[in-house]
Every structure is written in C-alpha cells, then in structure tokens.
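Undergrad: sequence unknown, structure follows:
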C-alpha cells in the first residue's frame, strides 16, 4: 500500500479527543522517563565526585584550622615569653585545643595523610616540652627580678655614703647602662654592663660587696633571659615552623587530589549536558508531532465551530456549522451548535419586539439615574415618619457610608439617628406641612464615624391622588466648612479684641476717612468711652466731648506717603484732664491691589519713663560726684599706705644702720682712749716694745671693725637710697631683675629678726627687664609687710620664700610664698578688694594687697594668682612682661 494512502487512512481513522490526548501524553512521558533515567545515572556519579570534593574541602578547612590554632599557640607562647604578666594557662589551653583538633582531623583523613598528623602531634609534644622549660625559666627570672630592688636600693644607698665622687659617678654610669640594656631587652648588653661594673676598682668593702651583689643579680637575670630567648628561637620557633610545613603539605595533597576530582566532575557534567540536549531535542520533536496531530484532529475543527458560533452571536443567523457529520465529541458539539442556531433564529424575532418596547423606558430611567447618581449634592427620599427610602452616592459619602444601600439599611429613624438635635426634625416637619417645602434649612447631623456636619436642606412634599403626603424629596449641601470659617472669623475677632484689650498700650485702626474701625479698651479708657461706642467716630469727635483736641496731620502723612512714620513722641489731654506723653508709631495696612486700606496706630505711655529718666539723670549726677570723691579719698589712702610702708621700711633700715654705726662709735672711742694713753707713754719716754706691739694690734683690730661696720652701714644706706630713688623715679628703664630684688630684700631684712622670720631669695641671673623698678619694689615691700602682719599671728616663727625665674621668652615669674596661717575661702576671694582687711581693729586699712593688684595689672602690665588654704600658707604667683606695655606705661 502506498505511503500516501496509509497517511490518508490514518487521518480518516476516527479517534476521540481522549484517545488523542492520552497518546500524546504517553509519548511525551516516555521521552521524559528516558531523560530522567539518564540524568539519575549522571547525578549519582556527580554526587560521588562532589562528596569526595567536599571531603577534600573539609581536609583543607581542617588544615586551615590547624594553622589558625598553631598561630594562636605561637601568639600565646610569644606573649608568655615576652610579657612577664602573661598567664601560662593560655598556652595550655591553646595546646589542648590543637591536640583535640589533630585527633579529630586524623579520623577524617586518608591513611597516607594520617602519618603527617602523627608528625604534627610529635612536634606539638616537643613544643609543649619547650614551653614547660620556658615556664621554669620564667619563674626563675621572676624570683631574680623580685630580689633585685633590695639589692639596687642597697647599692644606691651605699654609693650615696661614699665620699669618692669619681667612683660613685662611674658606678652610676654603669648602672644606667644596665637599666638601658634591660629596657631595650638586650640581656647580653646588661650582662656586659654588669661585668664592667664588677671590674671597677672600689676600695670601700661595703660598697664592693653591694656592687658585686647587684652585678651578680643582673648577670643572673641576663643569663636567664638568654636561655629563654634561646629556647624561644631553637625549640618554639623551629617546631612551629615544622608544624606549619606539615599543614602546608597536607593542603598541597588535598589541592592535587581536588584538581583530579574537579576534572572528572567537569567531564561528567559535559557528557551529561550533551546527553540531556539530545534527549531533550527528541522529546521536543515527539511533543511537536503529538501537538500537530492534536491540532489537526481537534483544535482546527473546534476553531471552525467557534467561528460559526461567534458569527451567530454577531447576527449572521444563516451561518453553517461545520463538522456535523464527524463521529466523535467534536461532531456532537457541532450538531448541538446547529440546534442552537435554529433556536436563535426563532428567538430573534421575539427579542426584536421586546427591545423596541423597553428602549423608551430605559432612556428615561438612564437620564434620571445619571442626574441622581452624578449630583455633588445629597439627594434623599424619606417618609413623613422618618424612614429613608432612597439616597444617592453623594449623600452616602457625605454621611460616611460606602454605598447608598448601606446608608438606607443603617437608618431607621432620621430624627434620632441622623439629627444631632431631634427637635429640629419637628420644626422641619412643621414647615413641610405648612408650606409644602423648605429652602436652605440648616441643621446639624451625625456622621457614621461620630463627626458632626452642618447641612443646608431644600425639599418638597410628594402627595398621592387623595392629596395625602406620601414622601419628602430633597437635596442637602454640606456647609460645615462654611460654618467653621464663619465661627473662626468670629472667634478670631473675639480673640483679637481680647488680646489688644489686655495690652497696656494704645492700639487702634482707622479707615481712610480717619474713622475708628477698631480700638482697644486701654485707649477707650483714655477717651472715657466704650470701645463699641468709638467705632465710626474720629479722634476730634471723641476728644471734643471733654474740651480737648488733637491734630490728624500724622494720619494724613501716612495716607499721603503710604509708609510708616517710625516711632515719635507726642502729648495730649485725656478725659480726666491729665497731660499724657506717648511714644507713637503709625503703619499703613494695604489691600490686595497695594492701596492703603487702614492705618494701625500703637502708642506707649512714656510719662513714667520720662519722670524716671529725669530722676535717673539726677541720681547719675549725684553718683558721679560721689564716685569722684571716693576716688580722691581712695587715692589719698593709697598714697598714705605707700608712705606708711615706706616709713616702716625707713624705721627698719634706721634700726639696722644704728647697729654698725653704734659699734663703730664705740670702737672709735676706745681707740681714741688707747691712743691718748699711748701718746702719754711716748711723751714720758718709758715706751716699751711690748706696749708698742699691743697698741699696733689694738689699732689693727679697731680699724678692721670700723671698716666692716661702716661698709655694712654704707651698703644698707646705698640699698635704701636705690629703693627710695626707684620709687620716686616713675619712668621706664632697663634693669636686672635679680639685682633689684636683692636690693629690695636687703632693705626688708632689718625687720626679720624681731619677728623671728627667715627670708629666702632665689633669683635667676641675667633677667633684664624694660619696666618700672619703683612699682616693682613697692609690690615686694607690700607683700612682705602683708605677710608679716597677717600670716604669722602671735609672733610665731616662719619662713618667707621669694623665687624669680624666666617664664617663656617674653615673661618673668615671681613666686612669693610663706608657711603662715593661710586664708579661708571667703578671705581669699576678697583679698584684692580695696578696704578689705581682717585687722581693721588693729589699724589695718585693707589697701596693701589692692595696691599690689593695681600695680601688677595696670602699671606693670602683668597678672597674678593667689593660692591659699587655712593652715597651709599662702602662695602668690606674679607673671610680668619683660617689656612693660606702652598703653600701661601711659597710665
């Protein structure tokens, strides 16, 4: 039989849709099964290879973990060796963790790799032995270090007692070298320095013994450090590197095995890929063939039948239905469609008539529905009793409901459900009965969410044939925002009036005819009227009632210029006849077009301020006069205090000069008597050699005492002359601060002995200043006299210390301190205040430290700081510039 005839017979063979679908599905399922079996085989091989790769990855991870644990062990060992405070338990913990990891790793490795782990375990045992040895050495080092401080202290104390400074200096130099080597962690250098210390020649047996003991301790510590360093290098370092090499070898073996498995894995994937491609293409071809058969035997006939049915639906009643002679499900569908076509032809005639009858009714309903649903206002239909019959969507949304149906079902009685005030519903019903309608009837309603709305209602009644009211039909408009705006405007006006009524100032607003449109109660009180009575009237109208007047020129200037006038003063009579003074400002308020709409006036009563200014001016003049008198008095007191200090200085110098002058006078008198006796013996001619020698010895002693005492008196007088000259000479000059301080102190020393005080001066040499020596001397004198008077009560002994040194490049620092009774916190805060003193009952003026503060901060251009506590003395720090500022000098 020819092939074409076979194909034609297959096409004509009646197959049902189920048979075609099952055959196509079975063909595709067979291809999928073949593909799945091939994939399962390939996946099993891939799984085996992947498992091996995972095992190798785990081996690599274990090697990394071993390496990490070994690094932790090295760090712990390094800290233990280098840091004396480190604990040895960290090393033990790291060793135990590494041992556990090696045991776990050995179980997961191949037999040829377990030997490597055994080698690591042996290396680790060696490492542990080295750590134990290092631990013993560290303990020994700790004992030696603990015993070192007493030996060092004995060594240093023994050196301090040795009179031979060269030997002491050599020993100290050797000790410094030992300390430097220990700090630099150079045990060999410390040992060599200790040996050099032992080699120094020492004659003192005690020093020799102390030196040898100290050097032996250093040598022992250095030897122990050397052994620790040797173990650290030869055992810990070597074993650690060997363990690292083993782990590296383990990783290399795992990597080589991984590359082999990776190549096998890639080859398996490549073969499986081509196998899947071939089987997939076969499946696609089989599925395509099955789809072609299904389409030709089912889809095409069904499409033809569907096209005919759509044509029938489109109005082509005489369209033929294909495949009505096919003996399967498709033929059944085609024959049913043909029956449907014939029934449709019969029904069309009846439908045409019905459609024509309903067209006009639908048009009318559509127009009403469009108006009803599209209105932005709410539309309702209710019964006179208050039942809601109908509502449009706008009303439902207005009341907070999703749909009109939901609103209708939720409202049973409008008066109690919708109205906020049910009595308003009664008024509404009364108007509807009386007039048959309402227009813009306003009332409040409750929304679904509890909110309150204002509505404007316009409605009419609908009656039946008998004239009875059967329903109300109306529209409502939401006027809530309008009501709120009206209330807000009214409230704003009320608040504005309240606010301006509380302001104690004149506030008013005038229109362009200068009539009041707003006035606060304060201004109404000035005119003697109520604020409401002033609206619409002018200033002249209000003031003429009590015989006063006021010009409107300033208001007219604002209207003419369109600008504010700024603050100005004016005065006029109020309703009580009093003259009031005001500080006024007028501003224009513009409308939308930029023209002047109103004029705002604000005025403040400045009568009290004017009277206050006058009183303040009088008080200021009186205060300035008192201040001038106070300053003159203060200057007089300061000059008196300066003269008193100078007087005390002169008395001390005079007393000190009196001693050498008195001694000189006594010696001169004795020498005069001795000379007369010697002259008489010479005249008698009985002068002996012994008497001549005695006279010469006496003359020599007398001359020596005269020269010494007169020189002392001359030095005191010269020092006093210099100090006095500096204090009287106020010009700026160059001087040496140390020399000037010594001269001032020399003039102060006569008063020390009777007060049992010790004065110590420490001056840095070559401190040249360009400043004022007289004021500086006055400062030192006042500080000394203040310390004598206040720091040592009851005449108890004490010490005063003066230190002078450089402070930076351009300043000097003077520290004046004593070990007296000190000051309390309150006294310390007020110490520099003028006329403050704790000895006013003993004649104190309170100007001593104030003069010091004034001279230092003004004349000398410096600053000072006071530090004092009760029972701990007083310290005053003065910092002065080496060149006095010109502006201070000008004063």
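TA: All right, it came through fine. Computed from a predicted model, the values in this text were never measured in an experiment.
Undergrad: contacts, neighbours, all on C-alpha from now
TA: OK.
Undergrad: would you list every one of the strands in the stretch 401-550 of the chain?
TA: Along the stretch 401-550 of the chain, counting by DSSP state E, counting those that start in this stretch, strands occupy 437-446, 452-463, 469-478, 506-510, 516-519.
Undergrad: for these, which one sits closest to residue 255?
TA: Closest approach to residue 255 among the strands of the stretch 401-550 of the chain (CA to CA): strand 452-463, 81.7 Å.
Undergrad: same question for the closest one: list its buried residues.
TA: Buried residues in strand 452-463, counted by 16 or more other CA atoms under 10 Å: 452-462.
Undergrad: repeat that for stretch 700-715.
TA: 702, 705-706, 709-710, 712-713, 715.
Undergrad: closest one to residue 415 out of the residues you listed, please.
TA: residue 715 (122.5 Å).
Undergrad: residue 558 is nearest to which of the strands of the stretch 401-550 of the chain?
TA: So among those, strand 506-510 is nearest, using CA to CA, at 11.4 Å.
Undergrad: from the buried residues of strand 452-463, which single one is nearest residue 679?
TA: residue 452 (142.4 Å).
Undergrad: pasting the second one now:
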C-alpha cells in the first residue's frame, strides 16, 4: 500500500505522539510509583531488547520455529503472559499464550485490561529496518492498582492530544499536498511543453520559493525554446537554400569530405560530371577514386619534395589548402564509365566555430572544352606564325607602299590647303582690283579733264586770250579735281595697304603683336565689297585695346573662312541674313571670339563631321570640304585655342573660339 505524503506525515506524527505519550506515562508511573514502576519499566525494557534481539534475526530469515522457541523460553523465564508477533503488513505470524482466538491483524488486537500483567507493543528492528511488531504481556500484579489509575488518566490525555494533533496535522497536510499538487500539475504541464503555465502560490515559504523558481524556469524554457525553434527554422531555411544552391549548380561538381577524406556531400553536378550517384559515394568513398593513379603519384612526388616529408592519399589535395586556405589545381577526372575530362579543382579547408578544421570542400569546373580550345588555339597560332612569316615581306612592302601613299596624301593635303589659301588670296586680289578700278578710273577721268583744261588755258595764255574769269574757273576746276584725285588715291592706297598686310600675314604665317580690332577691320574691309553685292549683313562687335601676341595671318584666314562658309552654306535658299562677329576678353590671358549666323543651321547628323577634311554638302558646286577643317587646325594647333560649334537646324549656327592672348611657342 503506497501512502501519500500527507498520510505519511500524519502517521509519523501520531507515532511520534504515541511514543512521547508512552514516555510520559512511563515517567508518570515512575514518579507515582517510583520503585515499582522503575522495576517494571526496567524489566519491560530488558525484555523488549531481548525479544527484539532474539526475534529480529529470525524474523528477517522468516525462521518461525526459532521465534516460537524464543516465546516459550521467555514465558518460562521472564514471566511473560502472552506473545503476538505481526509482520510489516500488520498480519499475525506467531502467537503464544493468547487467550481465545488469535487476531489476524494488529488492528484486530483487543487486549483486555488485566490486573496481573503489563502489555507491551514494540517494533522489530534490525539494522535500522522495521520488520514487524511484537505485542506481549508481563505480569504486573504488584503494581496493578496504581498502573490502572495512571493508565486511565494517561489514555484520556493521550487520546485528546492525538486527536488534536491529528486534526492540525491533517489540515497542514491538506494545505501542503494541495500546493504540492499544484506544483506537480505545473511541472507536468511544463514537461508537456506548456511553457506559459504559472504557479499561483509564490509566497515567502519554501513552497512559494519553489513556485517562483518553477515560474522562472518556465519563462526561461519558453524563451530558450522560442530561440531554439527560431534557430532551427533558420537552420532549416539555410540548409534548404544551401541544398537548392548546390542542386542548382548542376554544371559544377561540389564534393565535401571529413578530415580523413571520406565523402560527406556529393551534389547533382558531381553526379552529372562523374557518373556516380550520391548514395554510392557519401560515407563510402574518397575523392582518390576519381583521379588517375599516375597523376596522383606525380603530384605526390612534387608535394613531398616541396614539403620535405611524404605527402600521400588525401593530403595530396589538402596540404596546400591547410597552408593557404585554398588551392586551385588542374586535374584529370576519371568518370565511372572510364572516360576522362579535364577540370579545374578548388580545394578549401572548412573550419568550425572554434576555427578547427572540420573537413574539406572541393569545387570542380569542367574545362575540357577550354583545354581543347587551347590546344586548337596553339595549333592555330603555329599556323598563323607560319603564315605571318610567309607574308611578312608582303606586309613590309605594303607598309612601304602605304607610307608612300600617306606621304603623297599629306603633300596633296598641304597643297590643297595652300591652294585654298591662294584661292582666298586670289579672291581678295580680284576684289581689291575691282575696288581699285573705281577710284583709279575716277582719277584718270579727272586727270584727263585737268589735262584738257590745262591745254586750253595754256593755249589761251599763249594767244593772249586768257581772261580772269577763265583763269578763275580753271583754278576752281583744278581744286575740285585735285580733291577728287586725293580721295581716289587715298582710297587706292588704303586698299593696297590692307591687301598688302593681309597678303603678307596669310602667306608668311609671321608671328607679331597686333591689335585684334585692327586685324578684324582689315579682313572686313577686304570682304566688304563682296558683302555689298549680297543681301547679307555682317555686324562687328569687337572692343578696342585687345592686344595679342600671336599669328594674325592664320587668324585672318579663320575669320575669312567662317564668313565665306556662312555665305556659301548658311543662307542657302534665303533672301537675307545676318552674320555677327563678336569678341570679348574672358580672362586675363584669354579672348573669346563668336561668329554667329541666323541661317538654316546644321543638321545634327552633320554637326559632328563639319571639321573633317574634304567633308562638304556641296561637293562639285564650289565646296572643297577644307574650309572648316583649316579653321579647326589653325585654332587648335597654331593658335593654341579651342573651337566649339552649336547649331539648331532652321535657326542658325554659333562658332565659339577661345584663344590665348599669347600663342604657344
């Protein structure tokens, strides 16, 4: 029969009470009947010890015959009236001297009070273990009266005390077992994984301490289990992603091994590349089976010589990876069917969280096609080298011919540029000649008239017919003619001087200091006769006092070419147009010259080509394609400047030139 903790506490307390009451009764008997009670107790104690010592071993060995012998001897010598012996389950196992039917259980024992004996109940204990209970009666006729009176009083007191103790202990046991039951229920719930369970009793007593501790443990377990579930979920996701990546890398062989070289992972790419199934390799093979024995032996010899010790088996792949973290080496793989393929194998040492080597990872890429391509390329290179050697002389001759053609082309280009310059100069000469024709013609007419007048006056003077009025008229006509002659000759001189300066500048490329406005005026003066015949205007906005140390001739040619280019291309199909030439200093050593027109503009497709040599939209209609190319080369190379162009088709074009005030040497 399994007793609960409550009943164990109750029974233990009652037994303690009984023992204490027995002691009190015995002490009372000793006080009231000092001598007699002392003798009886001494006798009773001695008999109890003897009986326990005599009966205990026999009871432990279940030797009931020996127990009966002890009872018979004890009754004869010790004055014992009867014996009742019960086992641990309170069942009767031996009796002697009992009057009437012997009780079957200790609870059934009813001992009638007798004036002639003292009854005792003792546990049979051996080596600290209780084996049963012994009831016996000792003859006490000489103290019967005193014992009976004291016994009655003691029994009443003991009964009341036992009853009160039973009630109090039962209540305490109920409270204790109820809280313990709650702790048990909570602990079982936590064991089942219900980590939200909480113990309600958390006072300052021991049960409360256990309850708080259990609540803390439940909360900690809940937190740890949540973290564990999260970690497991992350690990599953990571493993799933890693497996997906490994399976997706079907063109790459990925093989993982432990530190001894035994394969632990074999992806689909490895299955495809080597012809083995993962089930055949994982936990059963090493990567050595995929390699040529002769190649392994050769590599082993190289590594052994390099390391100064024998390098064999899996170390052939891992020795370098251990030193440098990874190694890349070209190998020949042997497939399961015996065929070969060339691979580039990268072996990497894998370390755990403690930085200890936990295995190796080999990633191989099929480079068979690359090797074959390299071989084919090598053969092709040899063939090409042969062909190159055969055609070197031909190419050298072609290069010489090409160099000659390039020289001729450069000479032709220079000649075209010179011709362009001379053509421009010839145009200026024609214009100047035309312009000189008018003042010279006027001068000739005036001179002829003056000559005739002088002849008439001379004749009149010789004949003596010269009158004052005739002389006055002659002087007036002579003065008027002289003024006309001076104006004509001054105009002719100005044209000649301008032409001479421009001609010298454009034909000699002489560097000198000059005023920008003066150079522009010279060019405009030479272009004015041409412009007067056309419906186009040239507006000049050039400030004074911009001194330059540069090449005026090339600069004049730039301005002339820009004006001529506008006249030729900008106003095609237009009855009128305006050109603007502006200049301004933009820095202490820099001047900006802008030439704009409101003509038809330049199409976007042509804008990037206008400075190319021989590029023209009027080929065969007077355009050589060198005008703007000459402008570009002069500005960039000779004058050390920068040339930009902007154009909106249908609205006009703007050329912007940035020139240093001092041209580069």
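TA: Perfect, thanks for sending it. Just so it is clear, the model here is predicted, and its values are computed rather than measured.
Undergrad: need the TM-score between these chains.
TA: Aligned and superposed, the two chains score 0.49 in TM-score terms (TM-score structural alignment, normalised by the length of the second structure); 438 aligned residues with a CA RMSD of 6.1 Å.
Undergrad: re the thing from before, can you add distance to residue 59 of the first structure and give the strands of the stretch 401-550 of the first structure back as a markdown table?
TA: A markdown table is the format used below for the strands of the stretch 401-550 of the first structure (distance: least, CA to CA, whole Å):
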| stretch | distance to residue 59 of the first structure |
| --- | --- |
| strand 437-446 | 79 |
| strand 452-463 | 78 |
| strand 469-478 | 82 |
| strand 506-510 | 94 |
| strand 516-519 | 96 |
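Undergrad: indicate which one of those strands is closest to residue 557 of the first structure.
TA: Nearest to residue 557 of the first structure among the strands of the stretch 401-550 of the first structure is strand 506-510 (13.6 Å), distances taken as CA to CA.
Undergrad: show me what the closest one is packed up against.
TA: strand 516-519, helix 521-527, strand 596-605 (3 or more CA pairs under 8 Å, 6 or more residues apart in numbering; DSSP states H and E).
Undergrad: what comes up buried for the second one?
TA: Residues 521-524, 526-527 are the ones in helix 521-527 of the first structure that count as buried (16+ other CA under 10 Å).
Undergrad: quick one, what contacts residue 748 of the first structure?
TA: Listed by CA atoms under 8 Å, 6 or more residues apart in numbering, the contact set of residue 748 of the first structure reads 649, 652-653, 781, 784.
Undergrad: rerun that using 10 Å as the cut-off
TA: 648-650, 652-653, 720, 742, 759, 780-781, 784-785 (CA atoms under 10 Å, 6 or more residues apart in numbering).
Undergrad: so it, which of the three states?
TA: Taken by DSSP: H, G, I helix; E, B strand; the rest coil, the conformation at residue 748 of the first structure corresponds to helix.
Undergrad: so how far is residue 653 of the first structure from it?
TA: Shown here: residue 748 of the first structure relative to residue 653 of the first structure, a distance of 8 Å by CA to CA, to the nearest Å.
Undergrad: does residue 274 of the second structure really touch residue 340, like I thought?
TA: Yes - using CA atoms under 10 Å, residue 274 of the second structure makes contact with residue 340 at a distance of 9.3 Å.
Undergrad: can you pick out the residue with more neighbours from these two?
TA: Neighbour comparison, residue 274 of the second structure and residue 340: the larger count goes to residue 274, with 20 against 16 (by other CA atoms under 10 Å).
Undergrad: any idea how far that one is from residue 257 of the second structure?
TA: 16 Å.
Undergrad: and what of residue 391 of the second structure?
TA: For residue 391 of the second structure, the distance to residue 257 of the second structure - CA to CA - is 56 Å.
Undergrad: and residue 232 of the second structure, what element?
TA: Using DSSP states H and E, residue 232 of the second structure maps to helix 206-248.
Undergrad: just checking, what packs against that helix?
TA: helix 144-191, strand 252-257, strand 263-266, helix 268-274 (3 or more CA pairs under 10 Å, 6 or more residues apart in numbering; DSSP states H and E).
Undergrad: and residue 522 of the second structure, which of the ones you listed is closest to it?
TA: strand 252-257 (79.6 Å).
Undergrad: quick check: angle from that closest one to helix 206-248?
TA: For strand 252-257 of the second structure against helix 206-248, the angle by axes from the mean of the first three to the mean of the last three CA atoms, to 10 degrees is 140 degrees.
Undergrad: can you name every helix or strand that strand 252-257 of the second structure contacts?
TA: The helices and strands touching strand 252-257 of the second structure, judged by 3+ CA pairs under 10 Å, 6+ apart, are helix 206-248, strand 263-266, helix 268-274, strand 340-351, strand 357-366.
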